[in-house]
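1. dropping a prediction and its sequence here:
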Amino acid sequence: MEILYLSRRDIESLNIALREVIDAVEKGFRLKGEGRVELPPKLGVHPRKTRLFMQCRFILVVK
């Protein structure tokens, strides 16, 4: 499995307008409400001998 980590700087360098972000989130909620996309459950990663807990999320992009 390949993991792509995007830093804050990576995201900011895309220069995406706030309106585009709002529109994309709104579309995602609309598609979810229409039953056209799935939102898989979050995966939890519990490394041993540490208190670290990470939640992972897969994002499905529908165009």
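-> Cool, got the structure. Not measured: the values here are computed from a predicted model.
2. use CA for all of it now, contacts and neighbours both
-> Noted.
3. element containing Thr30, please.
-> Wrong residue type there; residue 30 is Arg, not Thr. In this assignment (DSSP states H and E), Arg30 forms part of helix 18-33.
4. what comes up buried for that helix?
-> Using 16 or more other C-alpha atoms under 10 Å as the test for burial, helix 18-33 gives Gly28.
5. list the helices and strands the helix or strand just after it packs on?
-> Using DSSP H and E, the helix or strand that follows helix 18-33 in sequence is strand 43-45. Applying 3 or more C-alpha pairs under 8 Å, 6 or more residues apart in numbering; DSSP states H and E, one finds that strand 43-45 contacts strand 54-56.
6. take the one below as the second:
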Amino acid sequence: MSKTILEKYNIKDKVELILEKGQIILKPIASPRSNWEKEFKKMSENGDDKLLMNDVFDDENLEEWI
């Protein structure tokens, strides 16, 4: 496999191998949330972890949920 193909499909050192209908499919193994804990800590330290919108809207009737 050429380096260009590996880079194009973001294939690093690990792949998922799928056998399907006479074909071999290689997919990169991604860990999209692997650094979230570290990044959330940084956000908190920088004061960047504020809500972007209220979690309860002003016109919301909370009595409906009781």
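-> Thanks, I have it. Bear in mind that the values here come from a model prediction, so they are computed numbers and not experimental data.
7. list the TM-score for the superposed pair.
-> Once superposed, the chains reach a TM-score of 0.32 (TM-score structural alignment, normalised by the length of structure 1), with 34 aligned residues with a C-alpha RMSD of 3.4 Å.
8. which strands and helices sit next to the helix holding Arg30 of structure 1?
-> Applying 3+ C-alpha pairs under 8 Å, 6+ apart, we find helix 18-33 of structure 1 packed against no helix or strand.
9. distance of Leu43 of structure 1 relative to Gly28 of structure 1?
-> Separation of Leu43 of structure 1 from Gly28 of structure 1 (C-alpha to C-alpha, to the nearest Å): 20 Å.
10. without its sequence neighbours, what residue ends up closest to Ile25 of structure 2?
-> In this structure, Ile25 of structure 2 finds its nearest non-sequential neighbour in Ile18, 4.9 Å apart by C-alpha to C-alpha, 6 or more residues apart in numbering.
11. now for that neighbour, how many residues are close by?
-> 11 (other C-alpha atoms under 10 Å).
12. wait, what's in contact with it?
-> 24-27 (C-alpha atoms under 8 Å, 6 or more residues apart in numbering).
13. just Gln23 of structure 2 next, same as before
-> Going by C-alpha under 8 Å, 6+ apart, Gln23 of structure 2 touches no other residue.
14. ok, it to Leu17 of structure 2 distance?
-> 10 Å.
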